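J.: sharing a model that was predicted from the sequence below.
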Amino acid sequence: MTENPFLGPALVEEATKKSGLIWVRGEGPERALWHLWHEGGVYVVGDGAGEQPLPGLADGGTAEVTVRSKDKGGRLVVWTASVSEVAPGSAEWEAVAPELKGKRLNAVDSEKVLERWATECRVLRLAPLSSTTELPDGSLAVPPVPSPATTRQPVPAALPRLLFSRRGAKKRGRV
């Protein structure tokens, strides 16, 4: 059976376009990043105030990108990418930055986000070099990245009594 040379690039493009997040590993830890697929590559923005971190991704380097299935969440394809930085004000920037702005959810300063990205952030292009759909032999589990976030505190002991008492049920119209 002959392998189709177009299947790998087509799978990379379609899976990446449809996925909301991609997992990217440069020289640092693997991170989930929101992204935009545009003209044969992925664009990510980060490393600025209020934006996603881009650890270990450097201009001229390479990265490993893992794309998950949107419906099942399982790993679909892994591809190696060349990393290049998009210069603010360039033709590529002018084509991509407004598209990225449209994908950016919950930006605090949505009117001035492009100016902030130009001065404080980096926009990177990840261009596919190779891909594989082979599953790994072992687990890909890694410890979580250190964070100041904490888990919830235990539920107060009185809360179930307040929620499920007869008086609370009357207020909700159940009794």
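T.: Nice, I can see it. Numbers count the residues shown, from 1 in each chain.
J.: hey, let's count contacts and neighbours off CA atoms from now on
T.: OK.
J.: residue boundaries of the strands in the chain?
T.: 21-25, 31-34, 36-38, 41-46, 62-68, 75-85, 122-132 (DSSP state E).
J.: could you dump those strands into CSV with mean neighbour count and distance to Leu163 added?
T.: CSV is the format used below for these (neighbours: other Cα atoms under 10 Å; distance: least, Cα to Cα, whole Å):
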stretch, mean neighbour count, distance to Leu163
strand 21-25, 20, 38
strand 31-34, 18, 38
strand 36-38, 21, 45
strand 41-46, 22, 43
strand 62-68, 23, 39
strand 75-85, 20, 41
strand 122-132, 20, 49
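J.: try it against this one:
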Amino acid sequence: MELTQALIEEATKKSGLIWVRGPQGPARALWHIWHEGAACVVGGPGEQPLDDLGLADGASATVTVRSKERGGRLVEWAARVAELPARSENWAAAVAELKGKRLNAPDAEGIEERWARECRVLRLEPTGATAPLPDGSLAAVPLATPVTTRRPIPAALPRLLRRKRA
């Protein structure tokens, strides 16, 4: 159990993004921090969307952590979701670290107030259960789309690409 917890903690700390799948919807990449034994995320208007995942206080989620260097799956772990009440002591501690990782915030000075008013801060606490690594490919078929390329690629493009490799 301790080895599993150490793997979860180290992999999640070092990963820039985690893939979270809640009770509904597909998995979504979320930026996070590791704080006091759990991954903490913030979501809402102007931040990453969480509502379509069904992440609510007491719900369960699955977190997939990938290697920052190679992109391969390191560990997939089960989590219990806990919503931190705005302006509580635990919320303030998590937000202090989250705001340091938030890049390009439009309102860096008032970010805590906006998060308290409009956003949710969630803790994804590991339950200790991990999924076995898959044997085969997990590649998904791309979603259908009406978007197409209107013109063929320029004739000179293959030559330009070859020149860059040399």
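T.: Here it is on my side, so go on. Please read these numbers as outputs of a predicted model, since none were measured by experiment.
J.: next, the TM-score between them, please.
T.: Once superposed, the chains reach a TM-score of 0.81 (TM-score structural alignment, normalised by the length of structure 2), with 154 aligned residues with a Cα RMSD of 2.6 Å.
J.: need the contact list for Ala11 of structure 2.
T.: Val65, Arg66, Ser67, Leu74, Val75 (Cα atoms under 8 Å, 6 or more residues apart in numbering).
J.: nearest to Arg28 of structure 2, of those residues?
T.: Among the contacts of Ala11 of structure 2, Val65 lies closest to Arg28 of structure 2 (Cα to Cα), at 11.7 Å.
J.: ok, the aligned residue in structure 1 for that closest one to Leu100 of structure 1 distance?
T.: Under the alignment (TM-score structural alignment), Val65 of structure 2 pairs with Val67 in structure 1. Using Cα to Cα, to the nearest Å, we find Val67 of structure 1 at a distance of 19 Å from Leu100 of structure 1.
J.: including distance to Val42 of structure 2, could the contacts of Ala11 of structure 2 go into a markdown table?
T.: Output for the contacts of Ala11 of structure 2, formatted as a markdown table (distance: Cα to Cα, whole Å):
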| residue | distance to Val42 of structure 2 |
| --- | --- |
| Val65 | 18 |
| Arg66 | 20 |
| Ser67 | 22 |
| Leu74 | 23 |
| Val75 | 22 |
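J.: before we move on, back to that, the match of Val65 of structure 2 contacts Lys17, doesn't it?
T.: No - with contact defined as Cα atoms under 8 Å, Val67 of structure 1 does not count as touching Lys17 (9.7 Å).
J.: circling back to that earlier point, which of the contacts of Ala11 of structure 2 are retained in structure 1?
T.: Contacts conserved in structure 1 for the contacts of Ala11 of structure 2, counting by both residues aligned by TM-score structural alignment, their matches' Cα atoms under 8 Å: Val65, Arg66, Ser67, Leu74, Val75.
J.: quick check: the farthest pair among those?
T.: Using Cα to Cα, the kept ones among the contacts of Ala11 of structure 2 span at most 9.2 Å, a distance reached by Ser67 and Val75.
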